[in-house]
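*Asks:* show me the folded form of this:
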Amino acid sequence: MGATFKGGIHTYDGKELAKDKATALLLPKGEMVYPMSQHIGAPAKPIVAKGDYVLAGQKIGEAVGAISANVICSVSGTVKAVEPRLTVAGTMVESVIVENDNEYKTIENFGTKRDYGKLSKDEIRNIIKEAGIVGLGGAAFPTHVKFTPKDDNKIQYVIINGAECEPYLTSDYRMLLEEPEKVISGLKIELSLFPNAKGIIAIEDNKPEAIAKVKALLTNESKIEVRVLKTRYPQGGERVLIYALTGRKISSKILPFEVGCIVSNVCTAIAVHNAVAETTPLINRIITVSGDAVKNPGNFNVRTGTNYNELLEAAGGFKSKPAKVFSGGPMMGQAMFTVDVPVSKTTSGLVAFLEDEVAEFDSTACIRCGRCVEVCPSRVIPQKMYEYAVHSDAENFVKADGMECCECGCCSYVCPAGLRLTQSFKQMRKSVLDSRKK
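*Replies:* Reported below is the predicted structural model:
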């Protein structure tokens, strides 16, 4: 039996639509849009201007402040403008717009292999920073900051999150099958920063081919092991993953490094390998396009800045007009009202459905069934949090541990009353965090 946690749900995962589709390379043709905010923290500052000629691999946005990340151009071409553009989140964000010349010229030394064993810790961290790498599992926390805890010696586990519990998404799974050597190399680079740490590659038990392939490559590795997880959503959430593997608990007030853990996504580990071992900054994402509204679901290697319309075209387009479209998966993804937006570092999927089951469900009053409590991986009481959230009672929402919500959507999924629990929690948590910043 695999490692697991209390709570969670078993959803229809829809992974059969794309899991056996090998990753296809998609080279963009149209204009490229690079938002300066593709990460948690301060937006990057544009360092190019209209008329400048830029190359693939060139830094066009510079990190500002302690928590920020560089933005790297993924094509060669001419800067058309630096102006606000619409993003997946529905907000206008200052962006660099590049007219792709379709020549894909690169900066000097792009792709050059190097021996990371000869690099110091500071050099490795600076390479990761310059490469613009952020967490590619969804949070988009700047990776160089995550890899710089207060004391390197206190880190005991470096975990590669290969759970990929979000329904329909299969990009991490494909990378475990297609580029496991890079995943392991990225983990080894991360381990080189933390002398007392062991490596864990965590994979859910519904991915036996990936488990077998990675295990075969680790036969002679004493510091790295594969740990099998029980298939359950949200097994890939950072908090529940750490608890399932180590028994250690973290909360909104505690960061993983404070309990001796560092967690990276599969694609983040590959990005670390590419940057440190192959002098290639973060300019691409592996993205799943899936759902019953998509003609040819699959997985694509896409350059950041590419318009979602090109991504959709590569998957054959929609069968008919979809009722619901998500950037990411249906549980934690962002619902979209247009696909005329750019792919960013945070893009993991494009999932579209012919029917919107949630919209067709009329909500009623809470019936106090307790199902939301049973499935909550954060072990809070969603029904009480909901009462405070709908009345904008921030003080009692916080007292009810509302800030411990991981916004996984399990409570909304099982609620027989059809209450918009997760949505209300997201809004209240954002309100609390904004007030704290002020």
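*Asks:* when you work out contacts or count neighbours from here on, use the C-alpha atoms and nothing else.
*Replies:* Fine.
*Asks:* contact partners for S363?
*Replies:* Remark: with contacts taken as C-alpha atoms under 8 Å, 6 or more residues apart in numbering, S363 is in contact with A417, G418, L419.
*Asks:* pull out the buried members of these.
*Replies:* Applying 16 or more other C-alpha atoms under 10 Å to the contacts of S363, the neighbour count classes A417, G418, L419 as buried.
*Asks:* show me what contacts the second one?
*Replies:* Contacts were defined as C-alpha under 8 Å, 6+ apart; by that measure G418 touches V358, F361, D362, S363, T364, S412.
*Asks:* so how do I select the buried members of the residues you listed in ChimeraX?
*Replies:* Buried residues among these (16+ other C-alpha under 10 Å), as a ChimeraX selection:
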select :412
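*Asks:* how about this one, so we can line them up?
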Amino acid sequence: MESIVERISRQHFWSFHGGVHPPEQKELTNNKPIKHLALPKQLILPLQQHIGRQGDLLVKVGDTVLKGQPLTASSNPMAVPIHAPTSGRISAIKPSVIAHPSGLSELCIFIDVDGEERWIERKACQDITQLSNQEIINKIANAGIAGMGGAGFPTHIKVNTKPDINFLIINAAECEPYITADDLLTCEHSESIIEGIQILDQLLNPAFILIGIEDNKPKAIAALQQASKGLEKIKVCVVPTKYPTGGEKQLIKVLTGQEIKSGSLPIHQGIVMQNIATCFAINEAIRHDTPLLQRVVTVTGQALAKPQNVWALLGTPVSHLLEQCGFDNKGMVRSPVIMGGPMMGFSLSSDMVPIVKISNCILAPSAKEMPSAFTGASQEVECIRCGQCADVCPSQLLPQELQWSAKAKDYPQLAKLNLSDCIDCGACAYVCPSHIPLVQYYRVAKAEVRQQQQADLKAEKAKLRFEARKKRLEQEKIARELKHKKAAEARKAAMNKATPEAVEAKSAVAAALARVKAKKAASKQVEPSETITPDNVAQTAEPAQQDAKAKVAAAIARAKAKKQAQQEKDTETNKLDSADADKKAKIAAAVAKAKAKKQAGNETLPVSSEESASKESTNEENTNKDSKLDKKSAAIAKAKAKALAKKQQSAEESAPETSTDSTMNHSEDAAPAEQVTPQNDAQSKKAAIIAKAKAKALAKKQQSTEESANESASQASTDSTMNHSEDAAPAEATEPAEQVTPQNDAQSKKAAIIAKAKAKALAKKQQSTEESANESASEASTDSTMNHSEGAAPTEAIKPAESAESTEQIKPQNDAQSKKAAIIAKAKAKALAKKALAEQKNTGQNGNDLNQSNE
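*Replies:* Now for the predicted structure:
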């Protein structure tokens, strides 16, 4: 450390690699004082005028603002606010062209100047020792101060450092040709600058404060030495003029001999650097409560009539500055205007670009002064690999290789070649014999690399968000499944813990609820208004406090049980019928065999006259006996038919009574007779019609059954008569009469037995048919009752006469059919008896004739 201080005291400094000595051209403006310009008609303020992020808007279109009023707020450490440079009205907030080599547009605030220069309230501070470091830092941040040397880094972040600071370096070199803004500011406001340096000293407390300034600024050097007299900590260091001594790393190398490694910052080596214009702005903000509203701008060039330094409000269009300095572009091919110096500046695409915090020069050269500004890049030729660019590069890079990689967009190779260390000084382009604008290639490549880095950063953040979301969803799924599992286990445990008493209590509660519902339904019923007469078949009962649904269910269950029993009976009857048919076939076969044997025996027996006479008498007796048996059988069949008819009639009478009973039960359970709706009346009529149709079908079936029975009986009698006639002896036979009579008698008995069995089977079948008809009528009545109980409350009374009428309509029809069937059966029985008697007489007469002929 002692050697560095000694060298500084002897004004013996180090040097850096490369550098050039271009024509200075500072004499155009360094001998004129800073000029205050007239207010422009409109100011254009970009929201972002520094490295970092833009602040949040605090105003809107139409608002009136005062001078010094903040227009944005700092919501981020890298966000610096902007303020209204003068009073006026916000006329627009929209994108506009900004000071950028690519001519980009960003969001800007347009202020129509009112010319009144009305300030906001301010509080000056004469004794800065009363303020704490944090208060000073907050004031610097709220004043919107950023590095005014060209980098634009937020000052409040740079001065808020905790490590020990060895050197605080104040950059006053201003090595760029043409630019004299810092030179004139130092000459006119050296005391304010020294006060600003003292504020930084209070914040950083460095070991040494070094002010680096080139030897081509004698007036500024003298002013600084005079202002810092008596301050041993501050050293004014006059360094040789060489471009780019004003670079941060280059000035540190010159003053301290230390090199800042690639990717490292000066703060890592205990060094902090601030521009001399920044020190002036810090003093104005802390002592006078004045935010950064204006700065000194060098407006120079041979194309101007009055080049000089001016105080330009932030947001002032470049066209206003050129107009104030006498810019005349008549006769020119185009109007070349450069923001910045000839080495590091860039051409403007529009003269409406506003002045910002880092703008320090507006250059308007003539064609003779700077031909390249008019011809552009048309003189560019291929690189001849002379290497002069590498020799003058202050950062010790390889400019030609950087240019090749930038053209090829080889970003990894650019990173290897340390493109980020390039300070865009333009020394390489200045010495290039091929007139290659190397700095332009580097700026484009840097922008593309930054965009790629931002895209990669966004992709990485998106990946992290996706992975975090995926992990969160998986955790939620696991938690949800675990929750469901626990709930299922809890339900299962609760079911297992349920005691019989709890189950019984639950059943009791359900039964109580059912009773309550039944009572509620019964309470809605209305008392009957009419009395049913005894002439009606069904009588209306008073409403009972019973559950209608339970009775209906019981009725349905009974009907289903009856139907099932009937189906079982029908199955048994079918089995008996098949057994009777087999038995009949076997009996017929046996009779045929007996007849054949008897006929064979009768053919060989002789007969005498007495025997024939006795035989004739015997035959007559047998005939009489057979006729008596036939009459008896007919009478029996007639009696059975009458009994069957009566039984059928009683069954039919019981069917409507059952329907009437079900109707009465329904009326007792559900509602009074006078409240039955027309819908239920129609259902009752429909049930009566169905019962009537079923009775008709039953009568027809009975009639066909009786006709088949009569035909069977007639066929059996005919067969017995034929057998009897065939069994008689021929003319040669002499069989006695005693042998014929028992045979006829046996056949008649056999026929009677068969007829009796058929009559029994027919009666059983008829009985089952009647029972099924009764069940159908009962089911129909039950269905009508259910429909009535489930429907709405009845509004009209059912007339019992209708039910009786339907019953009377069914009964006479069934009675007539039964009588008709009985008469037919009786007639058939008589015809069968007559036929059998006639055949017997014919058989006896033939036998007598044969006997006489034999005699």
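*Asks:* still on that earlier bit, would you turn the contacts of S363 of structure 1 into TSV with distance to K249 of structure 1 and secondary structure?
*Replies:* Formatted as TSV, those follow (distance: C-alpha to C-alpha, whole Å; DSSP: H, G, I helix; E, B strand; the rest coil):
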residue	distance to K249 of structure 1	secondary structure
A417	31	coil
G418	31	coil
L419	29	coil
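*Asks:* what ranges do the strands span in the stretch 301-438 of structure 1?
*Replies:* Along the stretch 301-438 of structure 1, counting by DSSP state E, counting those that start in this stretch, strands occupy 324-327, 334-335, 349-353.
*Asks:* one step back: could you see which of the contacts of S363 of structure 1 carry over to structure 2?
*Replies:* Of the contacts of S363 of structure 1, the ones still in contact in structure 2 (both residues aligned by TM-score structural alignment, their matches' C-alpha atoms under 8 Å) are A417, G418, L419.
*Asks:* for those residues, which one is nearest D13 of structure 1?
*Replies:* Comparing the kept ones among the contacts of S363 of structure 1 against D13 of structure 1 with C-alpha to C-alpha picks out G418 as the nearest, at 20.5 Å.
*Asks:* any idea what M32 of structure 1 aligns with in structure 2?
*Replies:* With TM-score structural alignment as the criterion, M32 of structure 1 lines up with L43 in structure 2.
*Asks:* and that match, that one's in a helix?
*Replies:* No. Residue state for L43 of structure 2 (DSSP: H, G, I helix; E, B strand; the rest coil) corresponds to strand; a helix is not indicated.
*Asks:* and the spatially closest residue to it that is not a sequence neighbour, how far from A146 of structure 2?
*Replies:* With sequence-adjacent residues excluded and distances taken as C-alpha to C-alpha, 6 or more residues apart in numbering, L43 of structure 2 is closest to G315, at 4.7 Å. To A146 of structure 2, G315 of structure 2 is 16 Å away according to C-alpha to C-alpha, to the nearest Å.
*Asks:* show me which of the two is the more surrounded one.
*Replies:* A146 (29 against 26; other C-alpha atoms under 10 Å).
*Asks:* could you measure from the residue mapped onto the more buried one from structure 1 over to H144 of structure 1?
*Replies:* The equivalent of A146 of structure 2 in structure 1 is V134 (alignment by TM-score structural alignment). Distance of V134 of structure 1 to H144 of structure 1, computed by C-alpha to C-alpha: 8 Å.
*Asks:* now do N296 of structure 1
*Replies:* From N296 of structure 1 across to H144 of structure 1, the span is 37 Å (C-alpha to C-alpha).
*Asks:* more crowded one of these two?
*Replies:* H144 (25 against 21).
*Asks:* so the more buried one makes contact with E130?
*Replies:* No. Using C-alpha atoms under 8 Å, H144 of structure 1 is not in contact with E130, being 9.1 Å away.
*Asks:* check contacts around the nearest residue to the match of A146 of structure 2 once chain neighbours are set aside.
*Replies:* Closest residue in space to V134 of structure 1, ignoring its immediate chain neighbours: P142 at 4.2 Å, by C-alpha to C-alpha, 6+ apart. If you count contacts by C-alpha under 8 Å, 6+ apart, P142 of structure 1 has them with H39, I40, I67, S68, A69, K129, G132, I133, V134, G135.
*Asks:* quick one: contacts for L698 of structure 2?
*Replies:* T769, E770, A773.
*Asks:* tell me the SS of the second one?
*Replies:* Spelled out, it's E770 of structure 2. Secondary structure of E770 of structure 2, reduced to three states by three-state DSSP: helix.
*Asks:* pretty sure it sits against S650.
*Replies:* No. Using C-alpha under 8 Å, E770 of structure 2 makes no contact with S650, being 10.0 Å away.
*Asks:* which of those two has more residues huddled nearby?
*Replies:* E770 (24 against 14).
*Asks:* OK, contacts around that one?
*Replies:* Neighbours of E770 of structure 2 in contact, by C-alpha under 8 Å, 6+ apart: Q648, A651, E652, L698.
*Asks:* for I823 of structure 2, state which of these is nearest.
*Replies:* Using C-alpha to C-alpha, the contacts of E770 of structure 2 come closest to I823 of structure 2 at Q648, 15.3 Å.
*Asks:* which residues touch that closest one?
*Replies:* Q766, Q767, E770, N814, S818 are the contacts of Q648 of structure 2 under C-alpha under 8 Å, 6+ apart.
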